[in-house]
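Enquirer: Below is the sequence, then the predicted model.
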Amino acid sequence: MMSDYINLVKLCVGVDSFDQLQAYIDATPGEARGHVTRMWPKQEDALLNGGSLYWVIKGVIQARQHVTGLEEVIGADGVRRCRIVLAKPLIRTQNATRRPFQGWRYLKPEDAPADLPKGRESEQELPPELAQTLAEIGLI
């Protein structure tokens, strides 16, 4: 089935857990919220039609944020970049393993992990190695 939107998936470098990413988001002022990247998404219209950015933490997709916009950012070096503006709520997802990659990748809605059901989103996080092993064998 064709979707009207597309998602992105991105490695969350330097972050070891969902809680650490949540703390970073909570401490980020609204005008700086988002992720700055060198490339502008070619599927901009589909991304802005309901897409999310899925975060890979320690080799496992663990969370997502709804994409609310794209903004041009000119760096101190004069290079044009894209800020992917993200909604503040960080949504915990079911775990899904991902191999390392550079930049970001498109993620079709049918390939995206589901959000954790209501009531489970505040469960204590599993250690990264255990979460990755369980996701690899399809148990979470």
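Expert: That came in fine, so what should we check first? Numbering: from 1, shown residues only.

Enquirer: only C-alpha atoms for contact and neighbour calcs from this point on.
Expert: Noted.

Enquirer: sec struct for the most centrally placed residue in the chain, please.
Expert: Nearest to the geometric centre of the chain sits residue 54, at 2.5 Å (CA atoms, centre = their mean). Of the three states, residue 54 takes strand according to DSSP: H, G, I helix; E, B strand; the rest coil.

Enquirer: second one coming, line it up with the first:
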Amino acid sequence: MPGHVHILKLCVGAESVEDLVAWQDSQRVRWPEGRPRHITRMWPKRADEIRAGGSLYWVFKGQILARQRILDLEPVTGPDGIERCALVLDPDVIRTSAAPRRPFQGWRYLAPADAPADLPQGRASEETLPPDLAQALAEIGLR
């Protein structure tokens, strides 16, 4: 969808896509309409572009492996009285081709042109390249 932007986030606490899915399934009763929420400290300045069709791309152990469509952004006030941003996510976790990413804190915007392709439906993963080779390919723009 033109005019949109994605968010890239490390999936802290989950070792795999299966861990993320299991955790979200276990928390579903806590979320309105069963839609997962990811709370972040900062409100995105590009909120309209995110709402226009963005996804949250999850990084596991240095590789983007999955995404979830961002359905909305909602203000949430924490127990400390500070307002934060809840990314309201589609419950469907879509697996993507592996794309290497270096560690970072917080989240980053991800241009649609830089987002990895979705894997065909029903395909849980793709054969992983050795990390050095994957990084070299990414650096020259081939992955």
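Expert: Yes, it's here. Predicted model only: the values in this text are computed from it and were never measured.

Enquirer: TM value for the aligned chains?
Expert: Overlay of the two chains. TM-score (TM-score structural alignment, normalised by the length of the first structure): 0.86; 135 aligned residues with a CA RMSD of 2.3 Å.

Enquirer: give the contact list for the residue mapped onto the residue nearest to the centre of the first structure from the second structure.
Expert: Mapped onto the second structure by TM-score structural alignment, residue 54 of the first structure lines up with residue 57. Counting by CA atoms under 8 Å, 6 or more residues apart in numbering, residue 57 of the second structure touches 6, 7, 8, 9, 64, 65, 66, 67, 68.

Enquirer: I'd like to know which of these are part of strands.
Expert: Counted as lying in strands by DSSP state E, out of the contacts of residue 57 of the second structure, are 6, 7, 8, 9, 64, 65, 66, 67, 68.

Enquirer: Pull up the gap between the closest residue to residue 60 of the first structure other than its chain neighbours and residue 64 of the first structure, please.
Expert: Excluding its sequence neighbours, the residue lying closest to residue 60 of the first structure (CA to CA, 6 or more residues apart in numbering) is residue 97, at 4.2 Å. Distance of residue 97 of the first structure to residue 64 of the first structure, computed by CA to CA, to the nearest Å: 14 Å.

Enquirer: who has more neighbours, those two?
Expert: residue 64 (27 against 21; other CA atoms under 10 Å).

Enquirer: Quick check: that one touching residue 57?
Expert: No - with contact defined as CA atoms under 8 Å, residue 64 of the first structure does not count as touching residue 57 (10.9 Å).

Enquirer: Cool, thanks, signing off.
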